[in-house]
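J.: just a sequence and a predicted model for now, questions to come.
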Amino acid sequence: MSLRGLLVTISMKIRARDSLTRYPLLATGYVSHMTLPNQITLGRILLIPIFVLLAVYYGHSVEAGEPEEKLRIAAIIVFLVAALSDGVDGWLARHFRLQSRLGAILDPIADKGLMLTAIITLSVSNWDRSLPLWFPVLVITRDIIILTGCALLRFLNGSLEIRPSSLGKISTFFQMFAIAVVLLQWRYYSIIVGIAGIVTLLSGIGYIIDGVRLLKLGGHDRPTSGDVMGNG
């Protein structure tokens, strides 16, 4: 190798090392996971605060007695785009085999973040027709119970395969439906909200029953030998 070639090689290595120092994500390989589906998922996450601002400012306009319907329509459009993007990124990932670990993490965060944010925002904003406060409390409590149960089962059993139940999917549908009818300010929205609340409660009970069953299958409902000796 000539001296010039050696100097060029050394210069390239220095630049590469400097790039890794400035941009540590390059060293971890996360940039390679930034596929089109993941970019769409990130876009959905970025739409969440925009939806919140539009919904809150519309509530302020309602409270002031001068509802700005353009804000509500904009909030509907943003929420609709975010919701539809969930199907788009999933289809692209499956169709073009662009699944990644980053996408597996970001997608449920974006989905649940959009859902919970919309439910909370539409329950505390001053819309003429808004979600009752018990609704986000019920949804969040159910999710906390599910997450706690999953963590406990994973700790005790070492592994856990999570599959949404049919009732869980139905509750998700009615939660989205409840958000939609509130955004549209439908006169009979309380009927849909009530149904969504009942289905959410039943799905939570169903997950608890499934969790108890898995604990029994793992033998964690029986006393340990130390407990038996201690009780004796």
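T.: Okay, I see it. Numbers count the residues shown, from 1 in each chain.
J.: when you work out contacts or count neighbours from here on, use the C-alpha atoms and nothing else.
T.: Fine.
J.: which parts of the helix or strand where Leu167 lies are buried?
T.: If you go by DSSP states H and E, Leu167 is part of helix 166-183. Neighbour-count burial for helix 166-183, counted by 16 or more other C-alpha atoms under 10 Å, picks out 167-168, 171-172, 174-183.
J.: nearest to the spatial middle of this structure, which residue is it?
T.: The residue lying closest to the centre of the chain (C-alpha atoms, centre = their mean) is Lys112, at 2.2 Å.
J.: comparison target, given below:
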Amino acid sequence: MNKPPRAGADPLATPPARQVSVVNIANAVTVVRLILVPVFIVFLFQDGGGWRIAALAVFAVASLTDRLDGELARRRGLVTDFGKIADPIADKALIGGALIGLSLLYELPWWVTIVILVREIGITLVRFIVIRYGVIPASYGGKVKTALQVVAIGLFIAPGIPGVVRWAAMGAAVAVTVVTGLDYLVRAWRLSRGS
């Protein structure tokens, strides 16, 4: 026999949404990536091949956590406002730190670093501007761009890689970075016009 609803209770009321704690495994992985950035930079600026291998290892681990925290957050329902803010900051810090470090060491021309960072920072600003019209989902090109950047930077960090291999990867990374940036601007413009 069904019990009658309590006095004053709304039988149509939906249960409150589950509160997700900021202290969770997905955010912990993001924080680890943030912590690894200065460790990577310190290793990068040390002399000797052993330090370069160590810097490459830290960069690789930090890059892998970029996919891991997002997967954990989505699969386990651990998406938080902190994660939404900290994740892109950690990504930009890792890629930006690597590019600036390599340029300061005169191993990568500054124009490459500037082109990539202007695109990354610019698109982040555009994303904030058009958020009132809607969210532009990440494209497949954006994922390819990130993968190419990581591979190209890794090849510049690793000792003994032929210059032609490094530049082939970096050239592809820069080209896809620019093209996907332009594509994002077009989609942002269409979104704002459609609204």
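T.: Here it is on my side, so go on. What you see is a predicted model; the values in this text were computed from it and never measured.
J.: and for the helix holding Leu167 of structure 1, what span of structure 2 is it aligned with?
T.: For helix 166-183 of structure 1, the aligned range in structure 2 is residues 140-157, judged by TM-score structural alignment.
J.: over to stretch 138-152 of structure 1?
T.: Under TM-score structural alignment, the alignment places stretch 138-152 of structure 1 onto residues 115-129 of structure 2.
J.: check the mean deviation of that stretch from structure 1.
T.: With mean C-alpha distance after the TM-score superposition for structure 1, stretch 115-129 of structure 2 departs from structure 1 by a mean of 2.1 Å once superposed.
J.: any idea what Ile73 of structure 1 aligns with in structure 2?
T.: Per TM-score structural alignment, Ile73 of structure 1 is aligned with Ile53.
J.: what does Val88 of structure 1 give?
T.: Counting by TM-score structural alignment, the partner of Val88 of structure 1 is Leu68.
J.: any idea how far that match is from Ser192 of structure 2?
T.: From Leu68 of structure 2 over to Ser192 of structure 2 the distance is 32 Å, taken as C-alpha to C-alpha, to the nearest Å.
J.: what of Ser21 of structure 2?
T.: Counting by C-alpha to C-alpha - Ser21 of structure 2 and Ser192 of structure 2 are separated by 34 Å.
J.: by how many degrees do the helix or strand hosting Val164 of structure 2 and helix 140-157 diverge?
T.: Using DSSP H and E, Val164 of structure 2 maps to helix 163-194. For helix 163-194 of structure 2 against helix 140-157, the angle by axes from the mean of the first three to the mean of the last three C-alpha atoms, to 10 degrees is 150 degrees.
J.: so how many other residues sit close to Gly103 of structure 1?
T.: Counted with other C-alpha atoms under 10 Å, the neighbours of Gly103 of structure 1 add up to 22.
J.: if you could redo that for Val52 of structure 1, that was the one I meant.
T.: Look at Val52 of structure 1: counted by other C-alpha under 10 Å, it has 21 neighbours.
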